[in-house]
Structures are given as C-alpha cells and as structure tokens.
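**Q** model this:
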Amino acid sequence: MFELSLIGIGTGNPDHLTFQGAEAIRKSDLILIPRKGEGKSDLAGLREMIIGQVTKTPPTIAYFDIPVRRTEGGYLRGVDAWHDAIAKRWQDAIEAHPQARNVALLIWGDPSLYDSSLRIAARLDPVPAIRVFPGITALQALTAAHAIPVNDLGAPFVVTTGRRLRENGWPALADRAAVMLDGDCSFQSLDMASFDIWWGAYVGMKEEILIQGPLTEVANRIIETRATARANHGWIMDIYLLHRRKDRS
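**A** A predicted model of the protein is given here:
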C-alpha cells in the first residue's frame, strides 16, 4: 500500500508552491510526470525545475505518456474513457516501482478546481490513501495579476468552462463568470457589447500576457494574441473573467 499526494503547483511559477507542497515533494520517493508530446515538452521541464528547486536529493521520477482523448460517443463518455486510460498509465508507472511508498503528482493550479486527478486516483487498484496539498488557482493568479476582486459587491460569480458557455449561454444569476478550459474563445458566442473581460495567459509566469477592456474592443486582440502565443510556445494556458454590465438607466 502506498500514499498518493496531489500537490498543487499554481501556474508553473515556482514561487506559487506552498511550503506545505514543497515539504510533500521532499517526502516523496516517486513522482509521476506526464508527457504531452514534443510541442509541450517544457511542461514536464517546469515540473522538473520545481522539484530541483525544493530538494537537494530529487526523488525517483517516472514519466508516462498522456493518451489521446477520443471524441466519438459524446464528451462525457470520451472523458470517462480517457480517465480510465490515464489511470492505467499511473498504475503501470507505480507498479514498476514497487518500493515506492510516497508517490506524488504535481498538479497545475489546484487539484480541486477543474482538475480530474482525484477522479483518476479513485480508479487505481487498490485505491491508495490520498493527500491533497492545495495550490494557487489560475483564477487567483488572474485576479491578482489584474488587481481586481473576483466578484461584485455582495454578488455571486460562477466558474465554468468554454464548452458550457457555448452550449448553455451566460450562467443564470451570475454577474461575473470565470471561464477555464476554453480553446475556442467562447466569449464570441455572447452578446459581446454587454460584457467586460479580463484575460490572461501563462499568468504568474515570465511569459505572462494580460488584456482587459470592453469585450467588443479587445476580443479580436485576444483571439490573435492567443493564437500567436500558442504557436510560439507549442501550448497555452489561459483563463478569463467576464463581467456583465448592468443596465443603469
């Protein structure tokens, strides 16, 4: 039996790692690092850099390849099958190191917010003892970078995905919505004249890009900037906050 630690590492800036998370890395004897293809090799490199900065004697590292997510059969069915496949890669990597008792994964952002590591861990056999070390979320990093609160005074906000925004429209009862996992710039599906946006990519990293303003004025700049940055780096992580203007007439 082993213990599995899911350690939030923020947006990739080593300064986002908590003291608690750093100690969990030092106590690990096996860390699993995903590989997402040649164009995203620096994602593994960032994890390696963080490990190297917090420990003088790095633990054993086991790399595994992320399987391709299939799209036939619907979104949820495809994701469920994908999680099964990832769990199998975790299982194989762990079983190849039977001496490991403290296994860890470094999770972008925080394991609690639009991350499936906990659901994947529950598929392991046997299910290990799981410890979660929270990290800086992309939403925290975004609002800090723009120096704004996430909500209006006394008002609710919603955290959602690009797919949900496209399919369901603006969330009911929300004045603000933080949108994650959006590779399609789904804000284009809204009545853009009614919204302001605060957008950020690689937030908190040296590559950070920030754009904000009335959505109609900055939407095209965000779309073009995002495409260029993704082409230059081979990957992009971005998030944005939308504010629906109230009719004050």
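**Q** contacts and neighbour counts: CA atoms only from here.
**A** Noted.
**Q** Next up, the contacts around Ala22.
**A** Val54 (C-alpha atoms under 8 Å, 6 or more residues apart in numbering).
**Q** Pull out the buried residues from the helix or strand where it lies.
**A** Using DSSP states H and E, Ala22 sits in helix 19-27. Of the residues in helix 19-27, Gly21, Ala22, Ala24, Ile25, Arg26, Lys27 count as buried by neighbour count, 16 or more other C-alpha atoms under 10 Å.
**Q** I figured Asp152 hits Asp175, correct?
**A** Yes: using C-alpha atoms under 8 Å as the test, Asp152 is close enough to Asp175 to be in contact (7.4 Å).
**Q** now the other sequence, so there's something to compare against:
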Amino acid sequence: MGGRARIDVVGIGAGDPGDVTVNAVAALRGADVFFFLDKPGEARELSDLREAVLAAHVPDGDYRVVRAEDPPRDRVAAGYADAVVDWRTRRADVCERMIAEHLGPGEVGAFLVWGDPALYDSIIAVVEDVAGRGAVEFDTRVLPGISSISALAARHGVTFNQVAGAVQITTGRRLAAGWPDGVDDVIVMLDAGNAYLRYVDQPGVTIHWGAYVGTADEVLISGPLGAVAEHIRETRDKARAAKGWIMDSYLLRRARPTAGAAR
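**A** Got it, this is the predicted structure:
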C-alpha cells in the first residue's frame, strides 16, 4: 500500500453506540489502526467503552489497536494555561511515536473522541502539533460527533436557550468566578468543584444535570437549583468514589422576565 497516510479524528458520541453518526461509522470501518490513549486506573473503562463502540460498528475486527498511557496533567499548577500547554505537548510526543511506528504509507489511523472533537477536547490540537513537527507526514480529517451536552439536553427534553436568548458553554472554573454577562442559560463542563453551589440562593435558577450520559451508568437530576443542588453533590461524590472517575455536565438556567413583565 502506498500513498499518503491519513489521521481521522472521529467523534463517537457520549457513550451510546447508537449515537455514532453514519459518517463516523464509515470512518471506523475504513480505518486500519486505532490509537488509544489509555487513562490509568479505573478510568481505563473509557478505553473499554471505545472498544464496545468498535465491536458494535466494525464487527469483523479487521483493524489494529495501538495503546499508550495518556500523560498525566498537573491539576494543581498555579498557571492553568501553562499546565495545559505542557500536557498537550507531552500528549503530542506520545501520539507522534505511535503514528511513526504504527501508521504505514497509505494507511488510515483514527483517534476516537468522546462527544464532539471540537468541544473541550485536545486531540485536534495535538494532531496538528504532530503534523507541524514534520517528522511524520499525513493528512487529517475530522468527523463531528454528538456532544455530551447535546445528549444531556435530549435526555432531559430541553433546549439550550430560552426564546430569543443566548446560551454560553463554559467551564466550572469560569462559572465559579461569576455568572457570564448577557446570558441566562449556561452550559457547564469540567466542573470538578461543584461551581453551581455558588448560585443556590439565587431565585428562579434551575439545573439539568447528568453524569455518564449515554452509558449504562447514566444519572440524571433536574429541578430548582436550591432544591436539588445538595442531591447532585452527594450523587456526584458517590458516583465518582464508586467508579474512580466521572464525566458530567449541566445546564444552569435563570428565569427570564416575561414580555409583560419587561414593559
């Protein structure tokens, strides 16, 4: 086999193999090798879930899987942005090695990304870094996926925004610093510190929370924030302790004045 190699960055949804798009399935079936960055400890289950997606959509098993341990990120560093840059560089080092050693000319390699690769995921940037170094040559293709927050909204049967309103996607770190200006609907990801607790005393705030959305372990809680916040915190702590890891997100909604009240 000759020609130029290609790397596919494939969004595989939030966990349910049924949520993988038709285009993503075609990409999975066209790949020669899949690159897994395995998390240590209990979080290895994330790789097991990736294997379940492959088993569901590429049942003939005509592919190779190359594994490497995902470099740890310094989560207590004073400079958050610098810590992320360092982590991505070390991830690129690992990915460059895997691609150089296991992707042949004309072959297609794939990274399977939870949710959508464009939303709070680093693999696109990591692959761009590897390509920019010039040691290995390949083309890149990105296939979108159903994001965890899209699945969250669907499970709760809600929309992201209210009529004529804006919505902002942010992190728990930023929400802890204050509710974003100009929006009443905030979608929050990567909240290790339960930033929603800051707003339990604000009237008219509701929350739609979910963990492990799209998997067999899915947990959903919603309601007035003041009434369910502690239940969410306790449920989240128990789930994380039981599994050793957690993937969750939530929609925080502030009631908007009606048209009549605004006059």
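**Q** related to what we said a few turns ago, who has more neighbours, Asp152 and Asp175 of structure 1?
**A** Asp175 (19 against 12; other C-alpha atoms under 10 Å).
**Q** sorry, back to before: want to try TSV for the buried residues of helix 19-27 of structure 1, with distance to Asp110 of structure 1 as columns?
**A** Below are the buried residues of helix 19-27 of structure 1 laid out as TSV (distance: C-alpha to C-alpha, whole Å):
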residue	distance to Asp110 of structure 1
Gly21	11
Ala22	14
Ala24	15
Ile25	15
Arg26	19
Lys27	19
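**Q** the helices in structure 2, which residues?
**A** Under the criterion DSSP state H, structure 2 contains helices at 22-30, 45-57, 80-102, 123-133, 148-156, 172-175, 225-243, 259-262.
**Q** Quick check: which of the ones you listed is buried the most?
**A** Mean neighbours per residue, mean count of other C-alpha atoms under 10 Å, is largest over these for helix 148-156, with a mean of 20.
**Q** residues in structure 1 matched by that one, start to end?
**A** Mapping helix 148-156 of structure 2 onto structure 1 (TM-score structural alignment) gives residues 138-146.
**Q** Next, the mean deviation of that stretch compared to structure 2.
**A** By mean C-alpha distance after the TM-score superposition for structure 1, the fitted stretch 138-146 of structure 1 averages 0.7 Å away from its aligned residues in structure 2.
**Q** which residues sit against that stretch?
**A** Here stretch 138-146 of structure 1 has contacts from 10-11, 109, 149-150, 178, 198-200, 203-204, 210, 239-240, using C-alpha under 8 Å, 6+ apart.
**Q** just the buried members of the residues you listed?
**A** Using 16+ other C-alpha under 10 Å as the threshold, 10-11, 109, 150, 178, 198-200, 203-204, 210, 239-240 are the buried ones among the contacts of stretch 138-146 of structure 1.
**Q** circling back: in strands, which of the contacts of stretch 138-146 of structure 1 fall?
**A** Among these, the members found in strands (DSSP state E) are Ala178, Trp198, Trp199, Gly200, Leu210, Ile239, Tyr240.
**Q** Arg164 of structure 1 maps to what in structure 2?
**A** Match for Arg164 of structure 1 (TM-score structural alignment): Arg174.
**Q** counterpart of Ile239 of structure 1 in structure 2?
**A** Structural alignment places Ile239 of structure 1 opposite Ser249 in structure 2 (criterion: TM-score structural alignment).
**Q** That match contacts Val188, doesn't it?
**A** Yes: the pair Ser249 of structure 2 / Val188 is scored as a contact, 5.7 Å apart, by C-alpha under 8 Å.
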